[in-house]
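Visitor: Any chance you can model this:
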Amino acid sequence: MSGLVVVGVDGSASSLSAVEAAAREARWRGAGLRLVHAFIWPAMHVPLSRSPLGPPEGGLRNMVERLLAEAEERARTVAPDVDVSRAVVTGEPLTVLEAQSRAAELVVVGSRGMGSFVGLMVGSTAVHLAAHGQCPVLVVREQGQSTGPIVVGVDGSSAGAGAVDFAFAEAALRGLGIVALHAWTTWNAPMPAPQDEAMPYANEPEALAAREGRLLHEALAGHQERYPGVSVKHEVVHGGTREALIEASRTAQLLVVGARGRGGFAGLLLGSVSQAMLHHAHCPVAVVRSPDNSR
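Guide: The predicted structure is shown next:
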């Protein structure tokens, strides 16, 4: 066994869905599974043991052990052969899971936890980890289509290269094909040299479309040779990136995006496209930071 998949557990329905997804990931990877609960109450000096007047099974410590036991049972129903461990770490969830990500190859979280407000579509823990985690982060929003492909958003940037690498490796693990989607508009496409020097800003739409198709092909170069068993469909869409990826997620098993892409502002750890996917995608979303910004 090699590698480690970490999943955040807080007892919510969302985190139990994340546990199931994490158990499958650990099984595919031949990795161990670590169930992590961030135990904030000791830092607040709250008594952890049961009250003398309460039932024997009462108390915060017993409550945590019960929710972890439930999570482990859920994981074993999905992947009975996976090595499962538990960790109760004192601290705030964002800090605890970010620290856990340093030793993991993947961190899995639910889109909403126990502290989420009604109507909030994705929790702060998921957004924070996608921006600051030291490994790829899988956010389980809705269950994807069981027979769907992996959709990866490709923009040709160095920051997005990690997402392409992750998508191919994940497709090989799952035995799936990939839809490599690149969306462009005249506003976000790099302008090629003008064909008519008298009209320096004029380019035929066909020329832009052809250039964007080449960009997609170049971004995928070498991956199909490394993963010959993964079928790839190239999809170039003239339209908004967010809208195209959200629509593609309807029939996907997993959506993979980079944390930042072309046009991202320096210092902005999580781009607008990846944030939009975390809020609106119709399947689980993997956010992959570029090698320059992660471990």
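
Visitor: alpha carbons only for contacts and neighbour counts from here, please
Guide: Noted.

Visitor: And for residue 292, the neighbour number?
Guide: Burial of residue 292 is recorded as 9 neighbouring residues (other C-alpha atoms under 10 Å).

Visitor: show me the contacts for it.
Guide: By C-alpha atoms under 8 Å, 6 or more residues apart in numbering, the contact set of residue 292 is empty.

Visitor: And what about it, helix, strand or coil?
Guide: Using DSSP: H, G, I helix; E, B strand; the rest coil, the structure places residue 292 in helix.

Visitor: swap in residue 11?
Guide: Using three-state DSSP, the structure places residue 11 in coil.

Visitor: thinking it is in contact with residue 112, fair?
Guide: No. Contact criterion C-alpha atoms under 8 Å: residue 11 and residue 112 do not qualify, at 11.1 Å.

Visitor: which residue ranges form the strands in the protein?
Guide: 4-8, 32-39, 84-90, 106-110, 137-140, 150-153, 178-184, 232-238, 254-258, 285-288 (DSSP state E).

Visitor: Mean neighbour count for the ones you listed - can I get that in JSON lines?
Guide: What follows is the strands of the chain, written out as JSON lines (neighbours: other C-alpha atoms under 10 Å):
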{"stretch": "strand 4-8", "mean neighbour count": "27"}
{"stretch": "strand 32-39", "mean neighbour count": "23"}
{"stretch": "strand 84-90", "mean neighbour count": "16"}
{"stretch": "strand 106-110", "mean neighbour count": "28"}
{"stretch": "strand 137-140", "mean neighbour count": "30"}
{"stretch": "strand 150-153", "mean neighbour count": "28"}
{"stretch": "strand 178-184", "mean neighbour count": "22"}
{"stretch": "strand 232-238", "mean neighbour count": "16"}
{"stretch": "strand 254-258", "mean neighbour count": "30"}
{"stretch": "strand 285-288", "mean neighbour count": "30"}
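
Visitor: Following up with a second sequence; could you model it the same way so I can compare the two?
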Amino acid sequence: MKEIIVGVDGSEPSLLATDWAAAEAARRKAPLRVVHVVPPWLYEAPADPGASLIRDRLLQDGRNIVDLGAARARDRAPGLEVTGEQTGGQPAEALLRRARDALMVVTGPRGTGGLTGLVLGSVAVQVATHAPCPAVVVRPSEPSARGEIVVGVDGSPAGAAAIGFAFEEASVRRVRLRALLAWTSPVSTGPGDMLPLVYDRELLAADEERLLAESLAGWRTEYPDVDVVPAAVRGRAARVLAEASADADLLVVGSRGRGGFTGLLLGSVGHAVLHRAHCPVAIVRGRP
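Guide: Model prediction:
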């Protein structure tokens, strides 16, 4: 079975991400791999005996971080299959390599190397942007089960993958799924698409309601056990989803939606909710 990967660095945010990943692995009956990444030069044999002592101490510190994360995961989910791993390299690159064959990859918002005041660190952004599997960023929040998952719907391929992931999560957790499609005006669907200068708001609202229903139809059939609350809401997607996340256990969005610039791996809505959401955020990439 595919593993869930979680990155740890000994910081409290990374340990909270480990708690979340352990609970998720237990729900899905999947193994969990706790990964700590150290600078690659620590695996090179230094000529200076003094440097060797420092190297050995730093490697031991890293092993202690792995052990701490693995022990925390086992405490959070007794009986869970947990593997600890320390490796050398750049943290984001190491996590992304392991994400190629993973069920999902989980990080905290920022770790020990993050600049004070930053809401989101570079590792979390890079992993969320490039991960081939769902990437979950666990923001610090009050630990409470709200019984709801929120998913952003937009009619894009990545949005469709996000809907599928959200339905699966809601089914596994046995919670309600709130599917939100936010709209403000007609959206370009590709290069050369001419947008009207004047449009009928009621007709557009009806079109968005139709898109929402069509986007959910197949998944509702596949997951009849999931209670779905759909809503097409007039407003900017990032604001609508961030506000809804205040009452959610998880917010799920596609990596890039309608109207996004070709070539962008993570769209503006994904970036915004990673910074503004009140709960963990899952970024899901569409199939190539």
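
Visitor: Give me the TM-score for these two chains.
Guide: Scored by TM-score structural alignment, normalised by the length of the second structure, the superposition of the two chains gives a TM-score of 0.91; 280 aligned residues with a C-alpha RMSD of 2.4 Å.

Visitor: Put together a markdown table for the strands of the first structure, with distance to residue 246 of the first structure on each row.
Guide: Converted to a markdown table, the strands of the first structure look like this (distance: least, C-alpha to C-alpha, whole Å):
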| stretch | distance to residue 246 of the first structure |
| --- | --- |
| strand 4-8 | 25 |
| strand 32-39 | 30 |
| strand 84-90 | 34 |
| strand 106-110 | 19 |
| strand 137-140 | 15 |
| strand 150-153 | 10 |
| strand 178-184 | 11 |
| strand 232-238 | 13 |
| strand 254-258 | 9 |
| strand 285-288 | 11 |
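
Visitor: In contact with the equivalent of residue 140 of the first structure over in the second structure, which residues?
Guide: Mapped onto the second structure by TM-score structural alignment, residue 140 of the first structure lines up with residue 138. Listed by C-alpha under 8 Å, 6+ apart, the contact set of residue 138 of the second structure reads 13, 16-17, 20, 106-109, 279-281.

Visitor: which residue packs closest to residue 138 of the second structure, ignoring adjacent ones?
Guide: Nearest residue to residue 138 of the second structure in three dimensions, chain neighbours excluded: residue 280, at 4.3 Å (C-alpha to C-alpha, 6 or more residues apart in numbering).

Visitor: right, and that neighbour touches residue 136 too?
Guide: Yes. Using C-alpha under 8 Å, residue 280 of the second structure makes contact with residue 136 at a distance of 6.7 Å.

Visitor: Residue 63 of the first structure versus residue 106 of the first structure, what's the distance?
Guide: According to C-alpha to C-alpha, to the nearest Å, residue 106 of the first structure and residue 63 of the first structure sit 27 Å apart.

Visitor: er, residue 150 of the first structure actually
Guide: The spacing between residue 150 of the first structure and residue 63 of the first structure, counted by C-alpha to C-alpha, is 37 Å.

Visitor: residue in the first structure matching residue 255 of the second structure?
Guide: Counting by TM-score structural alignment, residue 255 of the second structure corresponds to residue 259 in the first structure.

Visitor: pretty sure its match is touching residue 289, no?
Guide: Yes. Here residue 259 of the first structure reaches residue 289: they are 4.9 Å apart, a contact under C-alpha under 8 Å.

Visitor: what sits in contact with each of those two?
Guide: Here residue 259 of the first structure and residue 289 have 130-131, 159-160 as joint contacts, going by C-alpha under 8 Å, 6+ apart.

Visitor: tilt between the helix ranked longest in the first structure and strand 4-8?
Guide: The longest helix of the first structure (DSSP state H) is helix 60-78. Relative orientation of helix 60-78 of the first structure and strand 4-8, computed by axes from the mean of the first three to the mean of the last three C-alpha atoms, to 10 degrees: 130 degrees.

Visitor: Which neighbouring elements make contact with helix 60-78 of the first structure?
Guide: Applying 3 or more C-alpha pairs under 8 Å, 6 or more residues apart in numbering; DSSP states H and E, one finds that helix 60-78 of the first structure contacts helix 13-29, strand 32-39.

Visitor: list the contacts for the residue nearest to residue 138 of the second structure?
Guide: 136-139, 249-251.

Visitor: From residue 67 of the first structure, how far off is the residue mapped onto it from the first structure?
Guide: The equivalent of residue 280 of the second structure in the first structure is residue 284 (alignment by TM-score structural alignment). According to C-alpha to C-alpha, residue 284 of the first structure stands 23 Å off from residue 67 of the first structure.
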